[in-house]
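Q: have a look; sequence and predicted model below, questions after that.
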Amino acid sequence: MNERRTMTGVVGTPYYVAPEVLSGREYDQKVDVWSAGVILYVLLAGVPPFYGETPVETFEAVLRGNIRFPTRIFRSVSPEAKDLLRKMLCKDASRRLSAEQVSRHPWVINGGQTMING
């Protein structure tokens, strides 16, 4: 770790590793927000947001960073929950929420009560 509190090196589990880690760029604590976003997606959907048949294919899906919300899976998930996921799984780390910003997101403040529509 250097003085700017950034790190380098490719480490992590394929499903949970942030794109900037895979790209070999410096990264900071926002990689943890990415991983938490993956966990939240799995909790809400039952499947990971980025998938491949092999670790290499999974890494490629992460690098593309195209988050989708299939209707059949996300039909009952609220717009607030999807908004939080989009902001946690933002491929551009400079636009990704920080942990503090996640804690202030309306879905978190409401205790996930708006998780299910209706």
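A: The structure has been received and is ready for your questions.
Q: only C-alpha atoms for contact and neighbour calcs from this point on.
A: Noted.
Q: list the buried ones in the helix or strand residue 107 falls within?
A: When elements are assigned from DSSP states H and E, residue 107 belongs to helix 106-109. Going by neighbour count (16 or more other CA atoms under 10 Å), the buried part of helix 106-109 is 107-108.
Q: for the biggest helix by length in the chain, name the packing helices and strands.
A: Criterion DSSP state H: the longest helix present in the chain is helix 30-45. The contact analysis (3 or more CA pairs under 8 Å, 6 or more residues apart in numbering; DSSP states H and E) places helix 30-45 against helix 71-74, helix 79-88.
Q: including distance to residue 101, could these go into a markdown table?
A: Output for the helices and strands packed on helix 30-45, formatted as a markdown table (distance: least, CA to CA, whole Å):
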| stretch | distance to residue 101 |
| --- | --- |
| helix 71-74 | 24 |
| helix 79-88 | 10 |
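Q: another structure for you, compare them:
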Amino acid sequence: MSKIETMAFNPWLTLARPVLQGLPEQAFEKSASLTVQWLEFLNLRLQEDMGLWNSLARCKTPQDVQRAYADFGKTAWAQYQEYFRALAGTALPKQEIVPVQGSHAKYKAAA
């Protein structure tokens, strides 16, 4: 996402730009990306929350209510997992994974 698209999507970033002027451009882009992800996640969860009430309104038996809540919980759990996995991938620095068995090319030269 370009800086112009980010600013259009997040008007508060445009207002906060003078305060954030000292930050490196990469930090600004990352914070904008995290904000966009958070807003998209909130929108998704809000839609699911409203959908629960529609599902409950259509229930005719106690089993239907139980199924509606179970489906809601299962969906929420999956969405939270997906969001935090994406958040970790965006926010945390990429690290090289060294295999447990066998030697890594980086370490063969040292041996």
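A: It's in. Nothing here was measured: the structure is a model prediction, and the numbers come from that model.
Q: please state their TM-score.
A: Aligned and superposed, the two chains score 0.31 in TM-score terms (TM-score structural alignment, normalised by the length of structure 2); 56 aligned residues with a CA RMSD of 4.5 Å.
Q: among the helices and strands packed on helix 30-45 of structure 1, which is nearest residue 60 of structure 1?
A: Taking CA to CA, helix 79-88 is the member of the helices and strands packed on helix 30-45 of structure 1 nearest to residue 60 of structure 1, at 18.5 Å.
Q: buried stuff in the closest one?
A: 80-82, 84-88.
Q: for those, which one is nearest residue 44 of structure 1?
A: residue 81 (8.8 Å).
Q: pretty sure the closest one contacts residue 88?
A: No: using CA atoms under 8 Å as the test, residue 81 of structure 1 is too far from residue 88 to be in contact (10.6 Å).
Q: max-length helix in structure 2?
A: In structure 2, taking DSSP H as the definition, the longest helix is helix 25-57.
Q: distance of the residue nearest in space to the middle of structure 2 from residue 40 of structure 2?
A: Centroid-nearest residue in structure 2: residue 83, 3.4 Å away (criterion: CA atoms, centre = their mean). Per CA to CA, to the nearest Å, residue 83 of structure 2 is found 10 Å from residue 40 of structure 2.
Q: same question for residue 26 of structure 2.
A: For residue 26 of structure 2, the distance to residue 40 of structure 2 - CA to CA - is 21 Å.
Q: who's more crowded, these two?
A: More crowded of residue 26 of structure 2 and residue 40, by other CA atoms under 10 Å: residue 40, with 13 against 9.
Q: quick check: buried residues in the longest helix of structure 1?
A: 30-41, 44-45.
Q: and which of the residues you listed is nearest residue 22 of structure 1?
A: When the buried residues of helix 30-45 of structure 1 are compared against residue 22 of structure 1 (criterion: CA to CA), the nearest one is residue 31, at 10.8 Å.
Q: what's the neighbour count on residue 32 of structure 2?
A: Counted with other CA under 10 Å, residue 32 of structure 2 comes out at 20.
Q: any idea how far it is from residue 90 of structure 2?
A: For residue 32 of structure 2 relative to residue 90 of structure 2 (CA to CA), the value is 11 Å.
Q: likewise residue 7 of structure 2?
A: 19 Å.
Q: try residue 46 of structure 2
A: Taking CA to CA, one finds residue 46 of structure 2 at 23 Å from residue 90 of structure 2.
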